[in-house]
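Novice: The following comprises the amino acid sequence and a computationally predicted model.
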Amino acid sequence: MKKFVFGALCALLVLSGCGSEEKDENTLVVGATTAPHAQILKFVQDDLEAEGIQLEIKEFTDYTKINAALDEGSLDANYFQHEVYLNGYNEDAGSDLVSVGAIHYEPLGIYAMDPAGKTSISLDDVNEGDVIAVPNDATNEARALLLLEKYGIIKLKEGVGVKATKLDIVENPKNVDIQEIEASQLPRQLESVTFAVINGNYALDADIIDKVIVTEDKEDEAAITYANIVAVRKEDKDNENVKKLVEILKSEKTQQYINDTFNGTVVPSK
């Protein structure tokens, strides 16, 4: 009878995972999208290893699954999002993931291509009735409109900030036609519009970074608000391995790598 009870208990332990080998406490599993996040994480792997930390990077093609993976415990941290997106996830999922550091931002830029495939020189080329494509999601559309306002193409209602929509345009002196298009599709539309406001990561993927005219500045409200962060579960915010990861990601060496590698489409946060 004792043998039967002991055997049943062992079976239950195996089924529950209690008998499986635990993850090394010096291994840090971080989820990220491929570009630029996983690329930056690969750069810091050796520096983390020198600190006794093995960085395991899990790349995701579908960013909507990364917070859930962190929430359920298959990741120790993630690096792919800004805090506004994280707060939205927490609200929808009833979770309490937290930011432990802002690492970089991906500035929106105004891009253009003339019929010969050359970059427009300046925004002085904006003419009456020109078509300007902007991202159609609320977050990036507001950023795009703020950028257009900064360069005098439109004027927005006072105080709307990062919640701006097309309905908040109060002045449009050249009657530009602002068309809302899914953010990832904007690079493909560049030849069929006069200008497009495009996220840095999508411009990088599409190899059109040489077509940029102007970008958000690191001091702009949107750049600060939408800085990309490292996120963890609330109980891990003081984890020493996570602290070391953030420290190395924010180091001068990593910041220089970001500046040298991404040609302004990815910029270190302050």
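Specialist: It's in.
Novice: CA only for contacts and neighbour counts going forward, please
Specialist: Noted.
Novice: burial count for residue 101?
Specialist: By other Cα atoms under 10 Å, 21 other residues sit near residue 101.
Novice: Sorry, wrong one. I was asking about residue 156.
Specialist: 21.
Novice: From residue 124, how far off is the residue nearest to residue 33 when sequence neighbours are not counted?
Specialist: Of all residues not flanking residue 33 in the chain, residue 60 sits nearest, at 5.0 Å (Cα to Cα, 6 or more residues apart in numbering). Separation of residue 60 from residue 124 (Cα to Cα, to the nearest Å): 40 Å.
Novice: Kindly report the same for residue 99.
Specialist: Residue 99 sits 40 Å away from residue 124, taking Cα to Cα as the criterion.
Novice: Presented hereafter is structure B, for comparison with structure A:
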Amino acid sequence: MTAPARAAATRRGTGRIPSTPARWVRGLCAFLLLLTPTACSSEAIGLSFSTPRVLKVGVTPRPDGEILAHVDKAVAPALGFELDPVRFTDAAAAKEALRDKLIDVAFVRNDPEAAALGQVMPGRGLAFVAPVFVEPLAVYSSTIARVSDLEEGGEVLIPSESAKAGRALRLLAAHGVVRLREGAGTQATVRDVTANPKHVRITEVPAEEMPRGYDDAVAAVVDVSTAQRTGLTAAGGKVLVLEPADGNAYVNGLFVRAGDEDDPQVSKLAELLRSPSVKAFIEDTYDHTIMPAS
């Protein structure tokens, strides 16, 4: 067809028009904008040009970041689920970024002060929505086989860090070594000990220094990952009792801003992090130094 013929055919309405949807929509929008500036919104013409939302997730490097990286690489792509991990040095920094709306969700440890999982934290504007794993404390010893075998006046090391010290004392109290003041809670200290039947000497030391004093002590209370990293287990330490994962207030999981608890993408992330695949990854990778939350 010659150029004049094509021009005539176009004037008669029989010529070809652009076939791609984007070019057609741009033409329609240009026409509608002559009528009213708002006529070309996606709602007005029934079309959406928005891209899927990428979920920004705040994490600390290990193990939260490693678990999220596994989900991001091995699980999420098959579902068309996009994650943007944002690393922070500690949980407090991630939570602050969440409050400031710099991220959408934080995958970090739950606050020990929270009375129950899922409770909105007064004055902080955050809510804990999904437990994922626990880094348990354990009582180690290379000289006794049971906690009940502790001898009169024996020395037990506990972490000097305030949060872990309270957990350690509660673990000892749960197995009858000491009794704590009623209401001492998660922030218990040695001053809250009201009974010590065997007059056990409780010594607070930094967790990283546990191996130095371990040879002179009967037992030590420390988290499993620190025990392995510092060589305490290599020094012959055996686990006598382990802090339970069920109902543990120190569980690591997902935080959102209060009001976002039902965000569908956060719910999907929670589902993935609590899936059998991720639970198997945790068990295989960390050799029981952390445990999936129930």
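Specialist: Okay, I see it. For clarity, every value in this text was computed on a predicted model and none was experimentally measured.
Novice: who has more neighbours, residue 99 and residue 124 of structure 1?
Specialist: Shown here are residue 99 of structure 1 and residue 124; by other Cα under 10 Å, residue 99 has more neighbours (21 against 9).
Novice: Aligned against structure 2, show me the partner of the more buried one.
Specialist: Superposed on structure 2 with TM-score structural alignment, residue 99 of structure 1 falls opposite residue 128.
Novice: That match belongs to a strand?
Specialist: Yes: judged by DSSP: H, G, I helix; E, B strand; the rest coil, residue 128 of structure 2 forms part of a strand.
Novice: pretty sure it contacts residue 120?
Specialist: Yes: look at residue 128 of structure 2 against residue 120 with Cα atoms under 8 Å: they come within range, at 6.8 Å.
Novice: Identify the residue of structure 1 aligned to residue 281 of structure 2.
Specialist: Using TM-score structural alignment, residue 281 of structure 2 lines up with residue 257 in structure 1.
Novice: Then residue 179 of structure 2?
Specialist: Using TM-score structural alignment, the partner of residue 179 of structure 2 in structure 1 is residue 155.
Novice: Quick check: that match vs residue 197 of structure 1, distance?
Specialist: 16 Å.
Novice: Give me the more crowded residue out of those two.
Specialist: Applying other Cα under 10 Å to residue 155 of structure 1 and residue 197 shows that residue 197 carries more neighbours, namely 29 against 18.
Novice: Helix or strand for that one, just tell me which one.
Specialist: Residue 197 of structure 1 is part of strand 195-198, with elements assigned from DSSP states H and E.
Novice: quick one: buried residues of stretch 249-263 of structure 1?
Specialist: 249, 250, 254, 255, 258, 262 (16 or more other Cα atoms under 10 Å).
Novice: Kindly reformat these as a markdown table containing distance to residue 141 of structure 1.
Specialist: Putting the buried residues of stretch 249-263 of structure 1 into a markdown table (distance: Cα to Cα, whole Å) gives the following:
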| residue | distance to residue 141 of structure 1 |
| --- | --- |
| 249 | 29 |
| 250 | 28 |
| 254 | 30 |
| 255 | 28 |
| 258 | 25 |
| 262 | 23 |
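Novice: Helices - which of those land there?
Specialist: Among the buried residues of stretch 249-263 of structure 1, the ones falling in helices (DSSP state H) are 249, 254, 255, 258, 262.
Novice: In these, find the pair that's most separated.
Specialist: Within these, two members stand farthest from each other by Cα to Cα: 249 and 262, at 15.3 Å.
Novice: circling back: and the helix or strand following the strand holding residue 197 of structure 1, how far from structure 2 on average?
Specialist: Using DSSP H and E, the helix or strand that directly follows strand 195-198 of structure 1 along the chain is helix 200-206. With mean Cα distance after the TM-score superposition for structure 1, helix 200-206 of structure 1 departs from structure 2 by a mean of 3.6 Å once superposed.
Novice: Show me what helix 200-206 of structure 1 is packed against.
Specialist: helix 186-189 (3 or more Cα pairs under 8 Å, 6 or more residues apart in numbering; DSSP states H and E).
Novice: Identify each buried residue in the helix it packs on, please.
Specialist: Going by neighbour count (16+ other Cα under 10 Å), the buried part of helix 186-189 of structure 1 is 186, 187.
Novice: name the helices or strands packed onto it?
Specialist: Helix 186-189 of structure 1 packs on strand 131-135, strand 195-198, helix 200-206, going by 3+ Cα pairs under 8 Å, 6+ apart.
Novice: most tightly surrounded among the ones you listed?
Specialist: For these, the largest average neighbour count (mean count of other Cα atoms under 10 Å) is found in strand 195-198, namely a mean of 28.
Novice: which outside residues touch it?
Specialist: The contact list for strand 195-198 of structure 1 (Cα atoms under 8 Å, 6 or more residues apart in numbering) reads 108-113, 130-135, 144, 183, 186-187, 189-190.
Novice: Tell me which of the helices and strands packed on helix 186-189 of structure 1 lies nearest to residue 170 of structure 1.
Specialist: Between these, strand 131-135 lies closest to residue 170 of structure 1; by Cα to Cα that is 16.7 Å.
Novice: what about the strands in the stretch 1-150 of structure 2?
Specialist: Applying DSSP state E, counting those that start in this stretch to the stretch 1-150 of structure 2 gives strands spanning 55-59, 83-87, 105-109, 120-121, 126-134, 137-141.
Novice: Can you state the mean residue-to-residue distance of the longest one versus structure 1?
Specialist: Translated: strand 126-134 of structure 2. Following superposition, strand 126-134 of structure 2 is found to deviate from structure 1 by 1.2 Å on average (mean Cα distance after the TM-score superposition for structure 1).
Novice: Let me know the distance separating residue 72 of structure 2 from residue 53 of structure 2.
Specialist: 14 Å.
Novice: Settle it for me: which of these two has more neighbours?
Specialist: Neighbours per residue (other Cα under 10 Å) separate residue 72 of structure 2 from residue 53, with residue 72 holding more: 18 against 10.
Novice: Show me the helices in the stretch 1-150 of structure 2, by range?
Specialist: Along the stretch 1-150 of structure 2, counting by DSSP state H, counting those that start in this stretch, helices occupy 3-11, 21-35, 42-45, 66-70, 91-99.
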